[in-house]
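Trainee: quick one, structure for this:
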Amino acid sequence: MNTGHTEQLLGEYRPFGSAVQVWTASVPKSYEPELEDRAAELHPDEGAQAARIATRAARAQYVMGRSLARRVLARRLRVAASRVRFGSTAAGRPYLCEPRCPEIDFNLSHSGRLTALALTCEGRVGIDIEETTEKRDFEGIAAGFFSPSEYDRWSTAGAVDRTALWYRTWTRREAFVKATGAGLRDIGGDHHGRGSAWTDIPFEPAPGLAGCLVLLRPSPPFTLREVNPYDR
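Mentor: Down below sits the predicted model:
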């Protein structure tokens, strides 16, 4: 895991031949004074959102995630970080609001002491990372949200492989609904078209974590129902 809470490029992947970068940054255990510089980069609306987060650990995750996205996008666009602003869809999916660059799509995930950013200029991307703890309701979640074929593969897997397969399936499902923008309400849905309309790449963001990227096949411009917090 990287130190000093500095963003680093974990890797570049090419599903469907489209470049997707994954960036990560470590997150302190709590909202420490060293995060004040990062918090100062936030837009006032983001700062207000951070202040409403009840726990210091969750607040640190939020600040680091927004800071990671802002710094990476600023470098990509060759602008000052202060010029980067985010909007969100009606379902809460963040997108780049300013500077206007509709071809860029990004997605964030965090778990434990790591935050991750997926960035592409070719399609819609979703990312999920999860700490691989054994303290999950594997059976209950699998029965409630996996497809019948996913559940069968998981429930009949050998003991050594079951936990890894569970996280492989769950991170793929969560990354998919983040790519589509449907949100967690659709995580148990029938996600058809894998391999043709969308593809996924599992990866290990750090020891003890599982991750998955999902990219929707690039298509004609996709219209988002935008909610721009800066047009008030």
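
Trainee: can we go C-alpha only for contacts and neighbour counts from here?
Mentor: Fine.

Trainee: starting at the chain centroid, how far to stretch 143-151?
Mentor: Here stretch 143-151 is found 22 Å from its chain centre; the criterion is C-alpha atoms, centre = their mean, to the nearest Å.

Trainee: again, but for stretch 65-82
Mentor: The chain centre lies 16 Å from the centre of stretch 65-82; the measure is C-alpha atoms, centre = their mean.

Trainee: which positions within that stretch qualify as buried?
Mentor: Applying a neighbour-count criterion of 16 or more other C-alpha atoms under 10 Å, one finds 65-74, 81 buried in stretch 65-82.

Trainee: what's the closest of those residues to residue 174?
Mentor: residue 65 (17.4 Å; C-alpha to C-alpha).

Trainee: the closest one: which element?
Mentor: helix 56-77 (DSSP states H and E).

Trainee: chain center to that helix: distance?
Mentor: Here helix 56-77 is found 12 Å from its chain centre; the criterion is C-alpha atoms, centre = their mean.

Trainee: after that helix, which helix or strand is next?
Mentor: By DSSP H and E, the next helix or strand past helix 56-77 is strand 85-89.

Trainee: C-terminal to that next one, what's the next element?
Mentor: On the C-terminal side of strand 85-89, the closest following helix or strand by DSSP H and E is strand 94-98.

Trainee: chain center to that following strand, what's the gap?
Mentor: The chain centroid and the centroid of strand 94-98 are separated by 15 Å under C-alpha atoms, centre = their mean.

Trainee: and the angle from it to strand 85-89?
Mentor: Here the directions of strand 94-98 and strand 85-89 differ by 140 degrees (axes from the mean of the first three to the mean of the last three C-alpha atoms, to 10 degrees).

Trainee: report the buried residues of whichever helix or strand comes after strand 94-98.
Mentor: Downstream of strand 94-98, the next assigned helix or strand under DSSP H and E is strand 105-111. For strand 105-111, the buried set under the neighbour-count rule, 16+ other C-alpha under 10 Å, comprises 105-111.

Trainee: how much space separates residue 154 from residue 85?
Mentor: 41 Å (C-alpha to C-alpha, to the nearest Å).

Trainee: actually residue 114, not the one I typed
Mentor: When C-alpha to C-alpha is applied, the distance between residue 114 and residue 85 equals 22 Å.

Trainee: where does the nearest residue to residue 63 once chain neighbours are set aside sit: helix, strand or coil?
Mentor: Among residues not flanking residue 63 along the chain, residue 39 sits closest, at 6.0 Å (C-alpha to C-alpha, 6 or more residues apart in numbering). Secondary structure assignment for residue 39 (DSSP: H, G, I helix; E, B strand; the rest coil): helix.

Trainee: want to put them side by side, so please do this one too:
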Amino acid sequence: MTEHEVLVRWARADDARPGLLGLLDAVERARYEATARPGDKARFLVGCALSRLALGELLGLPPAGVPLRRVCPRCGGPHGKVTLALPEGSPHADVDFSVTHSGEVIGVAVCRDAAVGLDVEDDAVALDVDAAARTALGDAELSALYARPAAERRTAFLRTWTRKEAVLKALGVGLRVPLRGLEVSAPDTAPAVLAWPEQLGRRPEASLADLTVEGAHTAAVAVLAAGGVRTVVHEQH
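Mentor: The predicted structure follows:
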């Protein structure tokens, strides 16, 4: 079994400050300036800076020199999923990362030699658990959820949701794969993938870890790699 170390860094939108603008490239600065809502601008700025700081540390590059690329697969615009644009043959071609945010919390996970996905959910956000569960949970997961006392269902659902989202982010498929087809272990048991959606056509090896940010935000990180995999998470706040 191969052990993969994941660096997870957390920050808040109120960490935004003018000095971070110097870390952004021209495309990022243009998007920042074009964003109207102050909260969205702050989250975007902190997310970019946090990604560059974490990746720069791993790659041995200054944060502003980390080659990030955003291209929408549909229109070609500069607003797609952010990726590393390393030259062919780079010794760091095996580096992957994932960015997430919810409410005021922003996170980035960085991993070498494996695909990584990170998700966080603000536990205080308004949520219709019943409607969300019908969309995201398979039959067995739904039955297990409603076997719990009503007061426990929100927390249990968010734990399951973040595990699933982390896996789909690591796969790079977003929500194009039905969440109901991806079954994970019960929230109060060790995190694991129990069943994969048929649409994937493959069954990668996955390792998941549950996280809690600031005691109030449910989060999870997933690592996908060939062969057996175990994840070791190092968090920085």
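
Trainee: what's the TM-score here?
Mentor: The TM-score (TM-score structural alignment, normalised by the length of structure 1) is 0.78; 201 aligned residues with a C-alpha RMSD of 2.4 Å.

Trainee: what's residue 210 of structure 1 aligned with over in structure 2?
Mentor: Mapped onto structure 2 by TM-score structural alignment, residue 210 of structure 1 lines up with residue 218.

Trainee: any idea how far residue 147 of structure 2 is from that match?
Mentor: 21 Å.

Trainee: swap in residue 69 of structure 2?
Mentor: For residue 69 of structure 2, the distance to residue 147 of structure 2 - C-alpha to C-alpha - is 45 Å.

Trainee: those two: who's more crowded?
Mentor: Shown here are residue 69 of structure 2 and residue 147; by other C-alpha atoms under 10 Å, residue 69 has more neighbours (18 against 11).

Trainee: distance from the lengthiest strand in structure 2 to structure 1 after superposition?
Mentor: Taking DSSP state E as the criterion, structure 2 has its longest strand at strand 2-12. Superposed on structure 1, strand 2-12 of structure 2 shows a mean distance of 1.7 Å to its aligned residues (mean C-alpha distance after the TM-score superposition for structure 1).

Trainee: which part of structure 2 matches the helix holding residue 65 of structure 1?
Mentor: So helix 56-77 of structure 1 is aligned with residues 38-59, judged by TM-score structural alignment.

Trainee: picking up where we left off before, burial count for the alignment partner in structure 2 of the residue nearest to residue 63 of structure 1?
Mentor: The alignment partner of residue 39 of structure 1 in structure 2, by TM-score structural alignment, is residue 21. Residue 21 of structure 2: 17 surrounding residues under other C-alpha under 10 Å.

Trainee: repeat for residue 144 of structure 1
Mentor: Neighbour tally, residue 144 of structure 1, other C-alpha under 10 Å: 10.

Trainee: not counting sequence-adjacent ones, nearest residue to it?
Mentor: Using C-alpha to C-alpha, 6+ apart and skipping residues adjacent in sequence, the residue nearest residue 144 of structure 1 is residue 188, 7.2 Å away.

Trainee: per the alignment, name the residue of structure 2 opposite that neighbour.
Mentor: If you follow residue 188 of structure 1 across to structure 2 using TM-score structural alignment, you land on residue 179.

Trainee: so what's its match up against?
Mentor: Residues near residue 179 of structure 2 by C-alpha atoms under 8 Å, 6 or more residues apart in numbering: 135-138, 164, 197.

Trainee: which of these tops the neighbour count?
Mentor: Among those, the one with the most neighbours (other C-alpha under 10 Å) is residue 164, at 29 neighbours.

Trainee: which residue lines up with that one in structure 1?
Mentor: Per TM-score structural alignment, residue 164 of structure 2 is aligned with residue 173.

Trainee: now the host helix or strand of that match against strand 105-111, angle please.
Mentor: For residue 173 of structure 1, the element it lies in under DSSP H and E is helix 159-180. Per the same axes, to 10 degrees, the angle that helix 159-180 of structure 1 makes with strand 105-111 is 140 degrees.

Trainee: hmm, residue 45 and the match of residue 39 of structure 1 touching each other?
Mentor: Yes. Here residue 21 of structure 2 reaches residue 45: they are 7.2 Å apart, a contact under C-alpha atoms under 8 Å.

Trainee: ok, residues contacting the helix holding residue 173 of structure 1?
Mentor: 93, 107, 124-130, 132, 134, 138, 142, 146, 150, 154-155, 183-184, 186-188, 191, 200, 202, 210-216.

Trainee: repeat for stretch 113-132 of structure 2
Mentor: Residues outside stretch 113-132 of structure 2 that contact it (C-alpha under 8 Å, 6+ apart): 4, 94-103, 105, 107-110, 153-155, 157-158, 162-163, 165-171, 216-225.

Trainee: how close does the aligned partner of residue 101 of structure 2 in structure 1 get to residue 72 of structure 1?
Mentor: Using TM-score structural alignment, the equivalent of residue 101 of structure 2 in structure 1 is residue 110. For residue 110 of structure 1, the distance to residue 72 of structure 1 equals 16 Å [C-alpha to C-alpha].

Trainee: what of residue 185 of structure 1?
Mentor: Residue 185 of structure 1 is 29 Å from residue 72 of structure 1, by C-alpha to C-alpha.

Trainee: same question for residue 188 of structure 1.
Mentor: 32 Å.

Trainee: one more: residue 138 of structure 1?
Mentor: Counting by C-alpha to C-alpha, the gap from residue 138 of structure 1 to residue 72 of structure 1 is 35 Å.

Trainee: likewise for residue 180 of structure 1?
Mentor: From residue 180 of structure 1 across to residue 72 of structure 1, the span is 22 Å (C-alpha to C-alpha).

Trainee: on that earlier part again, quick one: which of the buried residues of strand 105-111 of structure 1 is nearest to residue 226 of structure 1?
Mentor: residue 105 (13.8 Å).

Trainee: ok, the closest residue to the closest one other than its chain neighbours - contacts?
Mentor: Among residues not flanking residue 105 of structure 1 along the chain, residue 120 sits closest, at 5.5 Å (C-alpha to C-alpha, 6+ apart). Residue 120 of structure 1 is in contact with 18-21, 104-106, counting by C-alpha under 8 Å, 6+ apart.

Trainee: alright, that wraps it up for me.
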